[in-house]
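Enquirer: Quick one: sequence plus predicted model below, questions after.
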Amino acid sequence: MSAIKYVQDGPPPGGYPAVRFSRSLPSAGPSARTLFAVATVLMGWGFYKVGQTNKYRRSLLFEKKESRAAIVPYLQAEEDLRAVAAVSHKVHH
């Protein structure tokens, strides 16, 4: 067997360049304060709109109840006429 000569690699003359290990990540979007402020404003606006819709629906319900209450006397009069007609029909037969 012949003698095999191994050569080990070493650093280059003057050494290796310095390794940069500091974090330099780009900004990942708005800050937490900005997100919280935007979410608060949007939720406030949403609650306002829900309140406005509830007021509108309440006014429609009130109008519906008032219109029904307005026709109750007419419906009662028709029912009274029907009852009188039924009684008078039974009496004559």
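Expert: That came through, no problem. Numbers count the residues shown, from 1 in each chain.
Enquirer: C-alpha from now on. contacts and neighbour counts both.
Expert: Noted.
Enquirer: Near residue 88, how many other residues are there?
Expert: Applying other CA atoms under 10 Å, we find 11 residues neighbouring residue 88.
Enquirer: Okay, it and residue 42: tell me how far apart.
Expert: Counting by CA to CA, to the nearest Å, the gap from residue 88 to residue 42 is 68 Å.
Enquirer: In which helix or strand does residue 43 reside?
Expert: Using DSSP states H and E, residue 43 sits in helix 32-92.
Enquirer: Can you name every helix or strand that that helix contacts?
Expert: Judged by 3 or more CA pairs under 8 Å, 6 or more residues apart in numbering; DSSP states H and E, helix 32-92 is in contact with no other helix or strand.
Enquirer: Could you check how far residue 33 is from residue 40?
Expert: 10 Å.
Enquirer: what does residue 80 give?
Expert: 59 Å.
Enquirer: do residue 51 as well
Expert: 16 Å.
Enquirer: follow-up on the earlier one: which one of residue 33 and residue 40 is surrounded by more residues?
Expert: residue 40 (12 against 9).
Enquirer: residues touching that one, list them.
Expert: Under the criterion of CA atoms under 8 Å, 6 or more residues apart in numbering, residue 40 has no neighbours.
Enquirer: what about versus this one:
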Amino acid sequence: MLKIALDGNELRKHRDEIEAYFNIYVGPLAEEFSSLRFKLKEVRENTRETLFHAELRTEPYVGKPMAVETRSNQATSAIEICFARARRTILREQRIAALS
């Protein structure tokens, strides 16, 4: 159900980490989404610093689409932070929907 897009060969080694963090944070909530797309790319801010940009886009069966993005100087941190933020956002949206 999760579609993964990795920018460059170097980032392909993070596929297992992406799947693990997805299963930890978002996996139990995934049945509510028709589409989940995760993208990880390397962004050079200047010649000395490399940042990793992680993005998760969701298309729920009911409700509005969501996008969560984060940047970090470590790929693993960007992956985990992105999925953790996505989980919090999904749960917040569920609570709001339940109250209305």
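Expert: Ah, there it is. Small disclaimer: the values here were computed from a predicted structure and weren't measured.
Enquirer: Overlay the chains and give the TM-score.
Expert: Overlay of the two chains. TM-score (TM-score structural alignment, normalised by the length of the first structure): 0.30; 32 aligned residues with a CA RMSD of 2.2 Å.
Enquirer: How about the contacts made by the spatially closest residue to residue 56 of the second structure that is not a sequence neighbour?
Expert: Here the nearest residue to residue 56 of the second structure in space, its sequence neighbours aside, is residue 38; by CA to CA, 6 or more residues apart in numbering that works out to 4.4 Å. Applying CA under 8 Å, 6+ apart, we find residue 38 of the second structure in contact with 2, 3, 4, 5, 54, 55, 56, 57.
Enquirer: ok, those vs residue 85 of the second structure, which is closest?
Expert: residue 56 (9.7 Å; CA to CA).
Enquirer: mind checking how far the closest one is from residue 98 of the second structure?
Expert: 24 Å.
Enquirer: Can you pick out the residue with more neighbours from the two?
Expert: Counting neighbours by other CA under 10 Å for residue 56 of the second structure and for residue 98 shows that residue 56 has the greater number, 22 against 8.
Enquirer: Now do the same for the more buried one: helix, strand or coil?
Expert: strand (DSSP: H, G, I helix; E, B strand; the rest coil).
Enquirer: how near is it to residue 16 of the second structure?
Expert: Taking CA to CA, one finds residue 56 of the second structure at 16 Å from residue 16 of the second structure.
Enquirer: repeat for residue 44 of the second structure
Expert: When residue 44 of the second structure is compared with residue 16 of the second structure (using CA to CA), they lie 24 Å apart.
Enquirer: What of residue 78 of the second structure?
Expert: Taking CA to CA as the measure, residue 78 of the second structure falls 14 Å from residue 16 of the second structure.
Enquirer: Could you do residue 2 of the second structure as well?
Expert: 13 Å.
Enquirer: Of those two, which one has the most company?
Expert: Taking other CA under 10 Å, residue 2 of the second structure and residue 16 do not tie; residue 2 has more neighbours (17 against 10).
Enquirer: Pull out the buried positions in the helix ranked longest in the second structure.
Expert: For the second structure, the longest helix by residue count, based on DSSP state H, is helix 75-99. Neighbour counts over helix 75-99 of the second structure (16 or more other CA atoms under 10 Å) mark 75-76, 78-87, 90 as buried.
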